[in-house]
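[1] return atomic coordinates for the entry below.
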Amino acid sequence: MNRPIQTTLAIAPMMDWTDRHCRFFHRQLTRRALLYTEMVVADAVIHGARERLLGFDDAEHPVALQLGGSDPRKLAEAAAIGEAFGYDEINLNVGCPSDRVQSGTFGACLMKTPVLVAQCVAAMKAAVNIPVTAKCRIGVDDQDPEPALDTLADGVLAAGADALWVHARKAWLEGLSPKENRDIPPLDYPRVYRLKARKPNEFIGINGGIQSLEEASAHLAYVDGAMLGRAAYHTPGILTGVDAAFYGEPSVAFDYAALIEAMSGYAARHIEKGGRLGHVTRHMVGLFHGLPGARRYRQILSTDANKPGAGPEVLKAAFAAIDFAAEVEAA
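    Just a heads-up that it's a prediction; the model follows:
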């Protein structure tokens, strides 16, 4: 295995959310958490605009590329391209329930073809020298999660996968929308714990419904890694505690002024290349959740940042709305 068994905190791959701007932002909040891209389809990597699809800032390391596909040859080629771009890990999506993914016969529907998933992982492993991992559900539709997850995990790990991340819910490909699939199927954390108990020498990580660093830490009594999804996106301020809580680094007061300076400089560079401020700031709206002035901060980013010609000064104006002194007095 390329990845040692260790306590790991990761930010989940999230379609339309964890783009390069989101990842750069999250990296300012935690130096150590493993970041994941949105899922990128293997065909797009091979035939599409690679810099647009795969480009990222060096500051994002460690960062993993998540691929979607079901053709071992294409996935191997796309994995090699990702490695050449500098990614630290390649991850195979075996869990996304969206209609677009189903029509391409990959994502969660691959849970029904575990032999093919193992073949995909083996091909990717043979093509790269960096870790290859997979992310799956505990089952799909009417599958019994006990044998379904074991069969998938046994095949993937035997094929050489360096880690398996498990979203602890079923995916219902019939009858539920992608959004409903994130909430309606019940969470079954013990099922993932049982998988880890069967695979004590393999890296098993858990994902799904984890709302806080405290919850993530509690899971680590049973598995090797915890993956935050929507909680990291909607309340990114929680990420400032990751390095101290999970990687033994000193607990110090976070420098939000330095963060805003870093993001302002990043936004300016993006705008110079033809981008818009809103591309960056849309990921930052929840940063000051619960602090005095957060509502005004959100208003500025949601309106002024999306106006034509908006520049980094808008981000700085939004930051000025936060009343840190009031927060200190309340404490």
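[2] rest of the way, CA atoms for contacts and neighbours
    Fine.
[3] could you identify the helix or strand that succeeds the longest helix along the chain?
    Across the chain, the longest stretch assigned as helix under DSSP state H is helix 256-272. For helix 256-272, the succeeding helix or strand toward the C-terminus, using DSSP states H and E, is helix 277-281.
[4] and the contacts of that next one?
    Applying CA atoms under 8 Å, 6 or more residues apart in numbering, the set of residues contacting helix 277-281 from outside is 21-22, 267-268, 270-271, 301, 305-306, 310-312, 315.
[5] over to stretch 47-61?
    With CA under 8 Å, 6+ apart as the contact definition, stretch 47-61 has outside contacts at 20, 23-24, 27, 34-35, 40, 44-45, 82, 85, 87-88.
[6] now the contacts of helix 277-281 in TSV, with neighbour count?
    Rendered in TSV, the data for these read as follows (neighbours: other CA atoms under 10 Å):
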residue	neighbour count
21	23
22	21
267	23
268	18
270	16
271	19
301	24
305	24
306	18
310	15
311	19
312	20
315	25
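[7] go ahead and confirm residue 233 touches residue 288.
    No: contact criterion CA atoms under 8 Å: residue 233 and residue 288 do not qualify, at 12.0 Å.
[8] name the residue in the two with the higher neighbour count.
    Counted by other CA atoms under 10 Å, residue 233 and residue 288 do not tie: residue 233 has more neighbours, with 23 against 20.
[9] give me the three-state assignment for residue 66.
    When the structure is split into helix, strand and coil by DSSP: H, G, I helix; E, B strand; the rest coil, residue 66 lands in strand.
[10] ok, it to residue 159 distance?
    The span separating residue 66 from residue 159 equals 18 Å under the rule CA to CA, to the nearest Å.
[11] neighbour-wise, which of the two wins?
    Shown here are residue 66 and residue 159; by other CA under 10 Å, residue 66 has more neighbours (26 against 19).
[12] which residues are in contact with the more buried one?
    Residue 66 makes contact with 13, 36-40, 90-93 under the criterion CA under 8 Å, 6+ apart.
[13] for the comparison step, fold the sequence that follows:
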Amino acid sequence: MTLPVPTAADRYAASLRLSVAPMMDWTDRHCRVFHRLLAPGARLYTEMVHANAVIHGDRERLLGYDGSEHPLALQLGGSDPELLAQAARIAQDWGYDEVNLNCGCPSDRVQAGRFGACLMREPTLVAECVAAMVAAVDIPVTVKCRLGVDDDNSYENFLNFVDQSANAGSAMFIVHARNAWLKGLSPKENREVPPLRYEWAHQLKADRPHLPIVLNGGLATVEACQAQLPALDGVMLGRAAYHDPYVLHQLEAAQTGAPLQPREALLRAMRPYIEAQLERGLALKHITRHLLGLFHGQPGGRAFRQVLSEGAHRPGADWSLIEQALEITRAQAERVAA
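    You can find the predicted model right below:
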């Protein structure tokens, strides 16, 4: 019996089942290579990059990536349809699989630039931005949003925002299921204080079943993620994937049936990439900062973090430091087991 070959649409839909959120200062190219080893089928997102930076900045620094990272999406910030369209074309030329518009970041800097979460108040402008990008590229254009801003607790307003962007051509919505408070809360507090309302994402999917809906916000365990998937198209892990990255691997295994790999084996799979980057002159600290949580909650996890944190910044630090960290971690785990 010949099995059907998955189409590009099939692969795209499958990659939406699990994704890792764009996180400023965290999901750089080195972090994404690590996450790709943990979750071979997940969709990965860059840090948010403003459209102006894409157009005028150092593109290799801002947009460069390793070929292993696909499927990979570029998240754009901005509110000028023409500039966003130009940046989207550049993203497509660089080989990205998706362009995502940030309508959820609540930081003061983002608000001052009239992009991020404050765009939730301007659904018509967002639709114009989406339409301009859709007209400029062949890859999917998507939106990551909140439920609303400040004390706007109207589901009808949220639905109108989604409808306008969907009608403009947004291929998918990532819903961070909280409001964003534009005054009085820090970005960190905005990820924790406003209450989660997963029921809005569920209602959105029920009201618009043809739209792919991915849930983000507060998801930290395999069980919590899996509980959402029968009703929605996917889940997006944020800080949990960074602070406890093995959860990302566990979730991929739960979704695909692939066998779980030991943490040490996953880390060793990073060795060729790490050594290649060191040969190019990169300091080890720029990669190991993304690996610190791999043994989170495990015997020896603190020692693993300590060895890497204290040694990776030193001149000449190389793979041997990681071997040292693994050895200490293994020894502590054996003592606990004994």
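[14] can you list the contacts of residue 66 of the first structure in TSV and add secondary structure, neighbour count and distance to residue 120 of the first structure?
    Rendered in TSV, the data for the contacts of residue 66 of the first structure read as follows (DSSP: H, G, I helix; E, B strand; the rest coil; neighbours: other CA atoms under 10 Å; distance: CA to CA, whole Å):
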residue	secondary structure	neighbour count	distance to residue 120 of the first structure
13	coil	24	19
36	strand	26	19
37	strand	28	19
38	strand	23	19
39	strand	23	16
40	strand	19	15
90	strand	29	12
91	strand	27	11
92	strand	28	8
93	strand	27	11
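[15] now those residues in TSV, with distance to residue 114 of the first structure?
    Shown next, in TSV, are the contacts of residue 66 of the first structure (distance: CA to CA, whole Å):
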residue	distance to residue 114 of the first structure
13	21
36	23
37	24
38	23
39	20
40	21
90	18
91	16
92	13
93	13
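[16] map residue 34 of the second structure across to the first structure for me.
    With TM-score structural alignment as the criterion, the equivalent of residue 34 of the second structure in the first structure is residue 25.
[17] residue 57 of the second structure now?
    For residue 57 of the second structure, the aligned residue in the first structure is residue 48 (criterion: TM-score structural alignment).
[18] how close does its match get to residue 79 of the first structure?
    As it turns out, when the distance is counted by CA to CA, residue 48 of the first structure lies 14 Å from residue 79 of the first structure.
[19] higher neighbour count, those two?
    Between residue 48 of the first structure and residue 79, residue 79 has the larger neighbour count (other CA under 10 Å), namely 32 against 12.
[20] I figured that one was touching residue 122, is that so?
    No: Residue 79 of the first structure lies out of contact with residue 122 (CA under 8 Å); the separation is 11.6 Å.
[21] now render the contacts of stretch 47-61 of the first structure as JSON lines, adding distance to residue 143 of the first structure and secondary structure.
    Putting the contacts of stretch 47-61 of the first structure into JSON lines (distance: CA to CA, whole Å; DSSP: H, G, I helix; E, B strand; the rest coil) gives the following:
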{"residue": "20", "distance to residue 143 of the first structure": "35", "secondary structure": "helix"}
{"residue": "23", "distance to residue 143 of the first structure": "34", "secondary structure": "helix"}
{"residue": "24", "distance to residue 143 of the first structure": "38", "secondary structure": "helix"}
{"residue": "27", "distance to residue 143 of the first structure": "38", "secondary structure": "helix"}
{"residue": "34", "distance to residue 143 of the first structure": "31", "secondary structure": "strand"}
{"residue": "35", "distance to residue 143 of the first structure": "30", "secondary structure": "strand"}
{"residue": "40", "distance to residue 143 of the first structure": "27", "secondary structure": "strand"}
{"residue": "44", "distance to residue 143 of the first structure": "31", "secondary structure": "helix"}
{"residue": "45", "distance to residue 143 of the first structure": "32", "secondary structure": "helix"}
{"residue": "82", "distance to residue 143 of the first structure": "33", "secondary structure": "helix"}
{"residue": "85", "distance to residue 143 of the first structure": "37", "secondary structure": "helix"}
{"residue": "87", "distance to residue 143 of the first structure": "34", "secondary structure": "coil"}
{"residue": "88", "distance to residue 143 of the first structure": "33", "secondary structure": "coil"}
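[22] are any of the residues you listed buried, and which?
    Taking 16 or more other CA atoms under 10 Å as the criterion, what is buried in the contacts of stretch 47-61 of the first structure is 20, 23-24, 27, 34-35, 40, 45, 82, 87-88.
[23] which parts of the stretch 201-338 of the second structure are helices?
    With helices called from DSSP state H, counting those that start in this stretch, the stretch 201-338 of the second structure shows them at 222-228, 239-243, 246-256, 263-268, 271-279, 285-288, 301-311, 319-337.
[24] that older thread, helix or strand for the match of residue 34 of the second structure, which one?
    Secondary structure here is read from DSSP H and E; on that basis residue 25 of the first structure sits in helix 20-29.
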